[in-house]
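In: got a predicted model here, sequence first, then my questions.
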Amino acid sequence: MSDQCVFCGIVNGVVPNTKVAEDDATYAFMDINPASDGHLLVIPKRHSTDLLEIPADDLTAVTLSAQRIAKAVVEELGADGVNLLNCCGADAWQTVFHFHIHVIPRYRDKTKDRLGLPWKPGVPGDAETISTIGGRLSSVLS
């Protein structure tokens, strides 16, 4: 646990929050700046700064908790879909440096859903760039 981390403070019961679920390894609570109705966060109880640092067992636990909660938001809240979002690093919009996954219910009803993405799925990229970058990554991951 980090004394300076707001999410560690939430796990320790020092920072007020609306808890949704908890198990031995994870803690889930409502986001205070929600992108949609029901937007919440799932975190490991052990402090890890980001995706590059989190141990595999904590990442697995957080991911499985996020999946369980995603099913609940669809069934209980009537969400039409769910986005899972992790931001790793300040340039990727990470603002709290304790690993977390956003579980964001998505609704056709835009009075419940305020999330808009800057990236537009379905717009093709440059095939040569995709191939070049894919080859570079493949060679270091092989």
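Out: Yep, it's here.

In: every contact and neighbour count from this point should use C-alpha atoms.
Out: Noted.

In: surely Arg108 is in contact with Asp80?
Out: Yes: judged on Cα atoms under 8 Å, Arg108 makes contact with Asp80 at a distance of 6.7 Å.

In: strands of this structure, start to end?
Out: 19-22, 26-30, 40-44, 81-85, 101-106 (DSSP state E).

In: residues in contact with the fourth one?
Out: Contacts to strand 81-85, defined as Cα atoms under 8 Å, 6 or more residues apart in numbering, come from residues 66, 70, 74, 101-107.

In: repeat that for 10 Å
Out: 39, 41, 63, 66-67, 69-71, 73-74, 100-108 (Cα atoms under 10 Å, 6 or more residues apart in numbering).

In: how near is Gly38 to Gln67?
Out: Gly38 is 14 Å from Gln67, where distance means Cα to Cα, to the nearest Å.

In: pull the residues that contact the longest helix belonging to the chain.
Out: The helix spanning the most residues in the chain, taking DSSP state H as the definition, is helix 56-77. Contact partners of helix 56-77, identified using Cα under 10 Å, 6+ apart, comprise 20-28, 37-48, 51, 53-54, 78-84, 99-107.

In: hang on, the earlier thing: more neighbours, Arg108 and Asp80?
Out: The neighbour comparison of Arg108 against Asp80 (other Cα atoms under 10 Å) goes to Asp80, with 13 against 10.

In: excluding chain neighbours, what is closest to Ile54?
Out: Among residues not flanking Ile54 along the chain, Ser48 sits closest, at 5.1 Å (Cα to Cα, 6 or more residues apart in numbering).

In: another one to put next to it:
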Amino acid sequence: MHLSAPYDPNNIFAKILRGEMPCLKVYEDAVCLAFLDIFPQAPGHTLVIPKHAATNILTLPTEAIGPYMASVQKVAHAVQKAFQAEGLTIFQFNGAAGGQTVFHLHVHIIPRMDGVSLKGHGQAGKADEDSLKTHQAAIMAAF
């Protein structure tokens, strides 16, 4: 999908925001929803999506970027604390050529430990529900 393509209100994250699809929510405020990636690259891999219908960072209104990034930072602190991570990998893709596969703006937050490699984006297997629920509880308790 091209960077300037129109927003598709039927993408999976839009459906999650409308409550039409389930997610393992770890945080929500007025501007974002954060939930676990069910195909995590590492334990605790969390996605933060704006409630605004933005395809990518270029389509989020400028005035919404600051509040959204403040929420991303708040979630990142909780993820780091929950996993006692030595580092965090935080990334965001824009457009198909940039690696984006779901065309609703989202930021990935992945807790990292020295010497532990990430699984490939989109190549990691689906995590088991019990592990995800344990990770969800740990992140929610860290706020």
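Out: Good, I have the coordinates. What you see is a predicted model, and the numbers here were worked out from it, not measured in a lab.

In: coming back round to it: got the contact list for the residue nearest to Ile54 of structure 1?
Out: Ser48 of structure 1 neighbours (Cα under 10 Å, 6+ apart): 1-2, 8, 54-55, 58-59, 97-100.

In: what's the average distance of the longest helix of structure 1 to structure 2?
Out: By mean Cα distance after the TM-score superposition for structure 1, the fitted helix 56-77 of structure 1 averages 1.6 Å away from its aligned residues in structure 2.

In: please tell me which residues of structure 2 that helix aligns onto.
Out: Taken onto structure 2 by TM-score structural alignment, helix 56-77 of structure 1 occupies residues 62-83 there.

In: which of the residues in that stretch are buried?
Out: Neighbour-count burial for stretch 62-83 of structure 2 flags 68-69, 71-72, 75-83 (criterion: 16 or more other Cα atoms under 10 Å).

In: show me what contacts the residue nearest in space to the middle of structure 2?
Out: Geometric centre of structure 2, nearest residue: Leu47, 1.0 Å, by Cα atoms, centre = their mean. When contacts are counted by Cα under 10 Å, 6+ apart, Leu47 of structure 2 is found next to 25-26, 33-38, 40, 72, 75, 90-92, 105-110.

In: give the aligned equivalent of it in structure 1.
Out: Checking TM-score structural alignment: Leu47 of structure 2 goes with Leu41.

In: how far away is that match from Ser65 of structure 1?
Out: From Leu41 of structure 1 over to Ser65 of structure 1 the distance is 10 Å, taken as Cα to Cα.

In: do Val103 of structure 1 as well
Out: Using Cα to Cα, Val103 of structure 1 is found at 10 Å from Ser65 of structure 1.

In: common neighbours of the two, please.
Out: 28, 42.

In: show me the contacts for the counterpart of Cys5 of structure 1 in structure 2.
Out: When structure 2 is aligned by TM-score structural alignment, Cys5 of structure 1 is paired with Asn11. Applying Cα under 10 Å, 6+ apart, we find Asn11 of structure 2 in contact with 55, 102-104.

In: now the contacts of helix 56-77 of structure 1: which count as buried?
Out: 22, 25-28, 37-48, 51, 54, 79, 82, 99-107.

In: Leu24 of structure 2 maps to what in structure 1?
Out: Checking TM-score structural alignment: Leu24 of structure 2 goes with Thr18.

In: pretty sure its match contacts Ile32?
Out: Yes: in this structure Thr18 of structure 1 lies within contact range of Ile32 using Cα atoms under 10 Å: 9.0 Å.

In: wait, isn't Leu132 of structure 2 in contact with Pro40?
Out: Yes: with contact defined as Cα under 10 Å, Leu132 of structure 2 reaches Pro40; the gap is 9.3 Å.

In: who's more crowded, those two?
Out: Comparing Leu132 of structure 2 with Pro40 by other Cα under 10 Å, the one with more neighbours is Pro40, at 24 against 20.

In: contact partners for the closest residue to the match of Leu47 of structure 2 other than its chain neighbours?
Out: Of all residues not flanking Leu41 of structure 1 in the chain, His102 sits nearest, at 4.6 Å (Cα to Cα, 6+ apart). Contacts of His102 of structure 1 were listed using Cα under 10 Å, 6+ apart, and they are 28-31, 34-35, 39-43, 66, 82-87.
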